[in-house]
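Student: A structural model of the following input is requested.
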Amino acid sequence: MSDDVRFMRLALALGRRGLGTTWPNPSVGAVVVDPGTGRILGTGATAPGGRPHGETLALADAGADARGAALYVTLEPCSHHGRTPPCTDAILAAGIARVASALEDPDPRVAGRGHALLRQGGVSVETGLMREAAARDHAGHITRVTRGRPALHLKLARTRDGFCAGAGPERLRITGPVADGAVHLWRAHADAILIGIGTARADDPSLTVRLPGLAGRSPLRIVLDSHLHLSPASVLARTARDTGTLVLTTRSAPAHARRALEALGVEIATVPADAAGRIDLPAALAHLGTRGLTRLCSEGGPRLAEALAQADLIDACTLVTAPVELGAAGGLPALGRELTRALASEEFRVAERLRLGPDEAVTYERAI
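Tutor: You can find the predicted model right below:
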């Protein structure tokens, strides 16, 4: 393994720690290295809330030693003035001699300008180091900038014979504790969790992160509820002041239901309806994009999953398969026809296979 790859891997690992906490900004990792000795002089990652940026923190960590050093960064340094000065200015002022950047930022305010300004300032710039890994980590930022919506990661659990629920009203527990822990880690790395009103009413979930040390990483909880059927007695409504809860509804929702939920701290937003009176999914995700959300994890049921597939809104899908079977009793199939077709198409590839105790998780990803 080359030193460049080793240092970029560290930068990527630093950036991943902040996933789910930095929106609307990407979680960028940065490492400052002495090119002669290979000694790490400073490290940084985008702070919660999106500022300061990872490059700024890494340069501050390195201090005066940054002069003449190399900077490894997972995304092109910003070149525009926002709430903070451009990272390109900080890099030039610190005297960095070389920048190794994994990925050009598609944000039109940057889009190669950051790299160009550094070169104009006399910095040696190399791009594309571990580009594929960086694109995967920054998929949410890329999707919001290029498609106007957050990247959507669909998660579904199923039995070995393909069911996600039994034939009766009782809730079917499919996966084991190791897989359940993985789900909570995915939640911690998401900006928001999305479910439909059917799941909200059937399961009454909390949708929080319940892993040791990560209790504060619970993401925004979003419910698609065209007629505001979410009960004020539900866990989501009762805990809305502790963990952010957003309900997307339509104009046909009754005003009294809106007032009851808002009194508990639930935020209500109205989005367009489709021809059948249901929430228009592309419009709903576009609305979330305007809010700055970049990484959305869907934990709804197969009906929502199929609707997302029909609307071509799925960017990654993780299927967790347990070694149990329902057999002749049958139940509710986990995968609908359109989702099955999408995952088998050339648009998606198997990106990861994990053994989670007795369960197996396979993640399909759309090419970025």
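
Student: Please make it C-alpha for all contacts and neighbour counts, starting now.
Tutor: OK.

Student: For the residue nearest the centre of the chain, list the residues it contacts.
Tutor: Note on the chain: the residue nearest the mean C-alpha position is Arg295, at 2.4 Å, using CA atoms, centre = their mean. Shown in contact with Arg295 (CA atoms under 8 Å, 6 or more residues apart in numbering): Gly20, Gly140, His141, Pro150, Ala151, Leu152, His153, Ala190, Asp191, Ala192.

Student: show me where the stretch 101-250 of the chain has strands.
Tutor: Using DSSP state E, counting those that start in this stretch, the strands of the stretch 101-250 of the chain run over residues 124-127, 151-158, 163-166, 192-196, 220-224, 245-249.

Student: would CSV of those strands with distance to Asp315 and mean neighbour count be doable?
Tutor: Listed next are the strands of the stretch 101-250 of the chain as CSV, based on distance: least, CA to CA, whole Å; neighbours: other CA atoms under 10 Å:
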stretch, distance to Asp315, mean neighbour count
strand 124-127, 25, 16
strand 151-158, 5, 24
strand 163-166, 21, 22
strand 192-196, 14, 24
strand 220-224, 18, 24
strand 245-249, 21, 24
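
Student: closest one to Leu57 among the ones you listed?
Tutor: Distance to Leu57, taken as CA to CA, is lowest for strand 124-127 among the strands of the stretch 101-250 of the chain, at 19.7 Å.

Student: Can you tell me what sits against the closest one?
Tutor: Contacts of strand 124-127 (CA under 8 Å, 6+ apart): Ala97, Arg98, Val99, Ala100, Ser101, Ala102, Leu103, Glu104, His115, Leu118, Arg119.

Student: Can I get the buried part of the residues you listed as one ChimeraX selection?
Tutor: What follows is the ChimeraX syntax selecting those of the contacts of strand 124-127 that are buried according to 16 or more other CA atoms under 10 Å:
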select :97,98,99,100,101,102,103,104,115,118,119
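
Student: which one of the contacts of strand 124-127 is nearest Arg366?
Tutor: Leu103 (17.8 Å).

Student: Can you get me a residue count around the closest residue to that closest one other than its chain neighbours?
Tutor: Sequence neighbours aside, Leu75 is the residue nearest to Leu103 in space, at 4.9 Å (criterion: CA to CA, 6 or more residues apart in numbering). By the criterion of other CA atoms under 10 Å, Leu75 has 29 neighbours.

Student: doesn't Ala102 make contact with Leu75?
Tutor: Yes - Leu75 is in contact with Ala102 according to CA atoms under 8 Å; the separation is 5.7 Å.

Student: Pull up the overlap in contacts between the two.
Tutor: Counting by CA under 8 Å, 6+ apart, the common neighbours of Leu75 and Ala102 are Ala134.

Student: on that earlier part again, could I get the contacts of strand 124-127 as JSON lines with distance to Ala64?
Tutor: Formatted as JSON lines, these follow (distance: CA to CA, whole Å):
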{"residue": "Ala97", "distance to Ala64": "13"}
{"residue": "Arg98", "distance to Ala64": "16"}
{"residue": "Val99", "distance to Ala64": "17"}
{"residue": "Ala100", "distance to Ala64": "20"}
{"residue": "Ser101", "distance to Ala64": "22"}
{"residue": "Ala102", "distance to Ala64": "25"}
{"residue": "Leu103", "distance to Ala64": "27"}
{"residue": "Glu104", "distance to Ala64": "27"}
{"residue": "His115", "distance to Ala64": "23"}
{"residue": "Leu118", "distance to Ala64": "19"}
{"residue": "Arg119", "distance to Ala64": "21"}
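
Student: Alongside the first, I'd like the structure of this one:
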Amino acid sequence: VITAPDNRIIGEGWHRVYGGPHAEVNAIASVKAEDEHLLPLSTIYVSLEPCSHYGKTPPCSKLIIEKKIRRVVVGMGDPFKEVCGRGIKMLREAGIEVVENVLEKECLALNRRFVTAHTLRRPFIQLKWAQSADNFIGAFSPSGYPCPVSLSNPLSLVEMHRERSLADAILIGTDTVISDNPTLTTRLWPGNSPRPVLFASDRIPAHSAVMARNPIILDPSKSLEENLSDLYSIHKITSLMVEGGAKTLKAFINASLFDEIRVETAPIVISHGIPAPTIPTGLATLIKDREIRGNNIRCYKP
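Tutor: Predicted coordinates for the structure are as follows:
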């Protein structure tokens, strides 16, 4: 956001798409011609330190200097190794006033996927499942095979698709592919569908819906940690939703490989089925607890 000396907002912008102009560029471009003369007297507020290097786009710090913007208020520093304080240093060396760490906690929460990926060199990991009131995530058919049960209600399902739209990729286990044949799209919410991620298995039918969506296949000879590192370094995945099934979710929980857990509990009793994962005492902290039309949504962090 860019404000003039009279505190009137004259520009706003955000990073709309990967590889496209950053927030600062879009904010400056949004300033009307009749207000451009105010830029040298203005303040620009950014949630993340302006970049200082040539990557997909030119450095934002250079543009701010060229426009002679008087003051920059930064929510948080950029942990990316190519920036990491260099943007702020560049601005100050050009004589621009910089105020750091304003609403830093809120900005860290806003940028948590980006921060996690660039500091831990693996995607931000959100584990997600829906369970019955008696702690089952699925049922068994009369013939004894696992079968899906609809546990989300229409509104909570829309919210879950919104969560999907925030992830670069979505991982499910082989049994879930076979029993549910999910599409893993964001058909109920605008935005990109996350790219499917699967464990290599000759049991996955070639006609499965996810096979038509160019899935990333994990290397069975590598550890879970190594595969996650590859998702980041090779496939440029910075956020991963892990949606099931029970074995896959338990593997991540047992390895303490998660940054967020979202559990939806429906007022439905299954009596006999596939047990939901459990979160060991002391492993995670409850951060949100709310209801969506009778379904309880709990979110945890490590």
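
Student: and Arg290 of the second structure, how many neighbours?
Tutor: Neighbours of Arg290 of the second structure using other CA under 10 Å come to 12.

Student: Likewise for the one 10 residues further on?
Tutor: Residues near Tyr300 of the second structure, counting by other CA under 10 Å, number 20.

Student: ok, back up a step: just name the closest of the contacts of strand 124-127 of the first structure to Thr340 of the first structure, please.
Tutor: Leu103 (31.6 Å).

Student: who's in contact with the counterpart of Asn26 of the second structure in the first structure?
Tutor: In the first structure, the residue paired with Asn26 of the second structure is Leu57, using TM-score structural alignment. If a contact means CA under 8 Å, 6+ apart, then Leu57 of the first structure has Thr43, Gly44, Ala45, Thr46 as its contacts.

Student: among those residues, which recur in the second structure?
Tutor: With both residues aligned by TM-score structural alignment, their matches' CA atoms under 8 Å, the contacts of the contacts of Leu57 of the first structure that the second structure also has are Thr43, Gly44, Ala45, Thr46.

Student: Only the buried subset of those, as a ChimeraX command please.
Tutor: Typed into ChimeraX, the line below selects the buried ones among these, using 16+ other CA under 10 Å:
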select :43,44,45,46
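
Student: so can I have a markdown table of the kept ones among the contacts of Leu57 of the first structure showing secondary structure and distance to Val31 of the first structure?
Tutor: Output for those, formatted as a markdown table (DSSP: H, G, I helix; E, B strand; the rest coil; distance: CA to CA, whole Å):
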| residue | secondary structure | distance to Val31 of the first structure |
| --- | --- | --- |
| Thr43 | strand | 5 |
| Gly44 | strand | 7 |
| Ala45 | strand | 9 |
| Thr46 | coil | 12 |
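
Student: Where in the second structure does stretch 110-117 of the first structure fall?
Tutor: Aligned using TM-score structural alignment, stretch 110-117 of the first structure spans residues 83-90 in the second structure.

Student: List the contacts of the matching stretch.
Tutor: Glu49, Pro50, Cys51, Ser52, His53, Ser61, Lys62, Gly77, Asp78, Val98.

Student: Quick check: the two most widely separated of those?
Tutor: His53 and Val98 (18.3 Å).

Student: how close does Arg353 of the first structure get to Ala361 of the first structure?
Tutor: Distance of Arg353 of the first structure to Ala361 of the first structure, given as CA to CA, to the nearest Å: 6 Å.

Student: Between the two, which has more neighbouring residues?
Tutor: Comparing Arg353 of the first structure with Ala361 by other CA under 10 Å, the one with more neighbours is Ala361, at 21 against 14.

Student: That one belongs to a strand?
Tutor: Yes - under DSSP: H, G, I helix; E, B strand; the rest coil, Ala361 of the first structure sits within a strand.

Student: quick one on the thing from earlier: need the three-state assignment for the residue nearest to Leu103 of the first structure.
Tutor: Secondary structure for Leu75 of the first structure, judged by three-state DSSP, is coil.

Student: what do you get for the one 3 residues further on?
Tutor: State at Cys78 of the first structure, reduced to three classes by three-state DSSP: coil.

Student: Map it onto the second structure.
Tutor: Under the pairing rule here (TM-score structural alignment), the equivalent of Cys78 of the first structure within the second structure is Cys51.

Student: that older thread, measure the match of Asn26 of the second structure to Val73 of the first structure for me?
Tutor: Leu57 of the first structure is 12 Å from Val73 of the first structure, where distance means CA to CA.

Student: My guess is Ile204 of the second structure contacts Asp180. True?
Tutor: No - using CA under 8 Å, Ile204 of the second structure is not in contact with Asp180, being 11.7 Å away.

Student: Glu291 of the second structure: what's it in contact with?
Tutor: Neighbour list for Glu291 of the second structure: Ile297 [criterion: CA under 8 Å, 6+ apart].

Student: So the alignment partner in the first structure of it, which state does it fall into?
Tutor: In the first structure, the residue matched to Glu291 of the second structure (TM-score structural alignment) is Arg355. Here Arg355 of the first structure is strand, with the state taken from three-state DSSP.

Student: what's the distance between Arg355 of the first structure and Ala190 of the first structure?
Tutor: 21 Å.

Student: cool, Gly336 of the first structure as well?
Tutor: 25 Å.

Student: out of the two, which sits in the busier spot?
Tutor: Shown here are Gly336 of the first structure and Ala190; by other CA under 10 Å, Ala190 has more neighbours (28 against 16).

Student: Need the counterpart of the more buried one in the second structure.
Tutor: Aligned counterpart of Ala190 of the first structure in the second structure: Ala167 (TM-score structural alignment).

Student: check contacts around its match.
Tutor: Applying CA under 8 Å, 6+ apart, one finds that Ala167 of the second structure lies in contact with Pro194, Thr238, Ser239, Leu240, Met241.

Student: Mind doing that once more with 10 Å?
Tutor: Taking CA atoms under 10 Å, 6 or more residues apart in numbering, we find Ala167 of the second structure in contact with 113, 123-126, 192-195, 237-242.
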